[in-house]
Every structure is written in structure tokens, then in C-alpha cells.
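**Student:** model the following, please.
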Amino acid sequence: MRLTLVAVGRLRRGPERELVDDYLARFAKVGRGLGLPPVTLAEVEGRGQGGEAEAIARALPEGATLVLLDERGATINSPDFADRLGGWRDAARDVAFVIGGADGLTAELRARADLQISFGAMVWPHMLVRVMLAEQLYRAASILAGSPYHRA
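**Tutor:** Prediction:
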């Protein structure tokens, strides 16, 4: 199993980068004991939505389950997300999480997705979505480990 986070744009030094790095390090530590690999971050660049879509496509591991973070996606709770992560792990599935840029994701990429997740009806800055996804990955691993971090 491989976990890849494909994100448009470079996250510079600062609080967002520190939070992403911290949560992904926590995820790696908890996940190690659960058979979850560390997350590989692939930051891609492209001009316009079409160029971004091409850059995303090149970064996707072949055959990976494609999970898009998109405002039109389904809202799921943390335990359900943990169950999905555990299921992908148990099936030895590679998973690629994709966060688009300011112009969003193309209809073609959305049509290819195995799952689209939304963090709510509001539109979030794509740089903050990285932080939110990294935290939810750590929370999911904590749930799978039976840790008290997650309190419903």
C-alpha cells in the first residue's frame, strides 16, 4: 500500500507547512504499528486548470484509488473515513488524495474519482485543505489504533 497526497502548488514555510508536517509525522508514527505507510507528498504545478489536471495525472500512482477533495464531494465523518482507510489498507490498495488549485478540479478528473470528499459546504483555501486532510489522516489512524485522540 502507498498513500500519496497530490496537491497543486508549493506550500511554503509557515504555519500551514508546520501543521501539515506535524500531522503527517504523527500519522507516520501511529500508522507504522497499523500497517499504514507514511504519506508521500507530491506538489505539482501547471498553468490553468488544464495544465494542473495534466500535472496531477502524471503524479498519480498507476491503479491507485483516487480520492478527490472537492466542495461537491460527500461529507463523511471521521470514523467513516477511518473505516475506509482501514479497508484500503486491508485490501493493499494504493490511495492518492488530490487537492486542486484555486480553479478547482476538472470534470474529467472528477469523473475518474473513486471518492470525492468535501470538508463542508463552505469553500476552503486549498492550502488549508492540506492541513485538514493531514489532520484527518492522523485522526483516522488514531481511531484505528483505539487512541483517545478522537472523541465523538
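**Student:** use CA for all of it now, contacts and neighbours both
**Tutor:** Fine.
**Student:** helix or strand for the spatially most central residue of the chain, which one?
**Tutor:** For the chain, Phe97 is the residue whose C-alpha lies nearest the centre (C-alpha atoms, centre = their mean; 3.7 Å). Using DSSP states H and E, Phe97 maps to strand 95-99.
**Student:** any idea which helix or strand comes after that strand?
**Tutor:** Elements were assigned by DSSP H and E; along the chain past strand 95-99, the next helix or strand is helix 107-112.
**Student:** here is the second sequence; please produce its structure so I can put it next to the first one:
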Amino acid sequence: MVSVGRMKSGPEADLFALYNARLRPPLVLREIPEARGSAAEVRRREGEAILAALPPAALVVAMDLGGHRPDSEGLAALLERWEQAGKGLAFVIGGAEGLDPAVQARAEQRLSLGPMTWPHFLVRGLLAEQLYRAQAIRAGHPYHRSWRP
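**Tutor:** This is a model prediction of the structure:
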């Protein structure tokens, strides 16, 4: 996972740590410093740093408000398909100004956590929880209760 911003200790970091510890294997987090300047300059600078931090052969999934919005079972199916591609996965979380078009172009998939806007530090924890949930679905573990709305 490549994410903009250096998270300090607090509830957001605790949420990410809780679910990341449950993932097998856990996510490796690479933090990119937040850039300064105009919105376009911030996106450009952060985008360059994100692209430099990505493993060259990774299947890149950009977290983007306009991306695909699968339900939890759909995400589990996507993860299975992505793993069968034989590439490592790299999730990308942009900063407050969003992702640079170059990062979006590098991504093979754009994924959304829904139509609401989430702070980028919360997205880390929400994504880790959904990845754990997808693992539980694939393993037949009762963590996910598909019968509940």
C-alpha cells in the first residue's frame, strides 16, 4: 500500500493496525509526504512520489471516489482474480487533493469505498477492514454475515 501522509498515533492508526494485523499477509505501508503548493502542483508532486514508490510489476489499485464500488463479496471475487494474475497488489491512497492523472493512468483498477468522501487517513483503516473481510469471505469464516443488510 502506498499512501500520502505520515499518520501519527491515534484512532486512525489504531484502526489500520487492528485490521492489518489480521491480514495474511499484512499490508506493507509506504507513506509519501504530503506536498505543498497549488492543488495541481500537490497532485503532480505526490503523484511522482507515488509512482516512484510502486513496485514495477505490481497490479495497481487506485482508491478513487469515482472508481468501481463492489460489495464485500464482489471485492472478495476481485481479489481472487487479481491474485490469479500472479502480480503483487499495490493499493494507492492519495492525499487531500486526490490522485494525479499519471497515477490513475498507471492503475489497472480504480476502487471506491462508496459515494461519500473519506479522509485519506481513514481510508487506510477502512480498506484494511474490507480486505480482511474479503479474506474471511474467501475462507468461509463467519466474520462476514452476508444475510445482514
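**Student:** rewinding a little: the residue nearest to the centre of the first structure matches what in the second structure?
**Tutor:** In the second structure, the residue matched to Phe97 of the first structure (TM-score structural alignment) is Phe91.
**Student:** residue ranges of the helices in the second structure, please?
**Tutor:** 11-22, 39-53, 72-84, 101-106, 120-139 (DSSP state H).
**Student:** winner for burial among those helices?
**Tutor:** helix 120-139 (a mean of 20; mean count of other C-alpha atoms under 10 Å).
**Student:** and that one, what does it pack onto?
**Tutor:** Packing partners of helix 120-139 of the second structure (3 or more C-alpha pairs under 8 Å, 6 or more residues apart in numbering; DSSP states H and E): helix 11-22, helix 72-84, strand 89-93.
**Student:** one more pass at 7 Å, please.
**Tutor:** Contacts defined by 3 or more C-alpha pairs under 7 Å, 6 or more residues apart in numbering; DSSP states H and E place helix 120-139 of the second structure against helix 11-22, helix 72-84.
**Student:** now for those helices, which one comes closest to His120 of the second structure?
**Tutor:** In terms of C-alpha to C-alpha, the element of those nearest to His120 of the second structure is helix 11-22, at 9.9 Å.
**Student:** so where in the first structure does the closest one end up aligned?
**Tutor:** Using TM-score structural alignment, helix 11-22 of the second structure pairs with 15-26 in the first structure.
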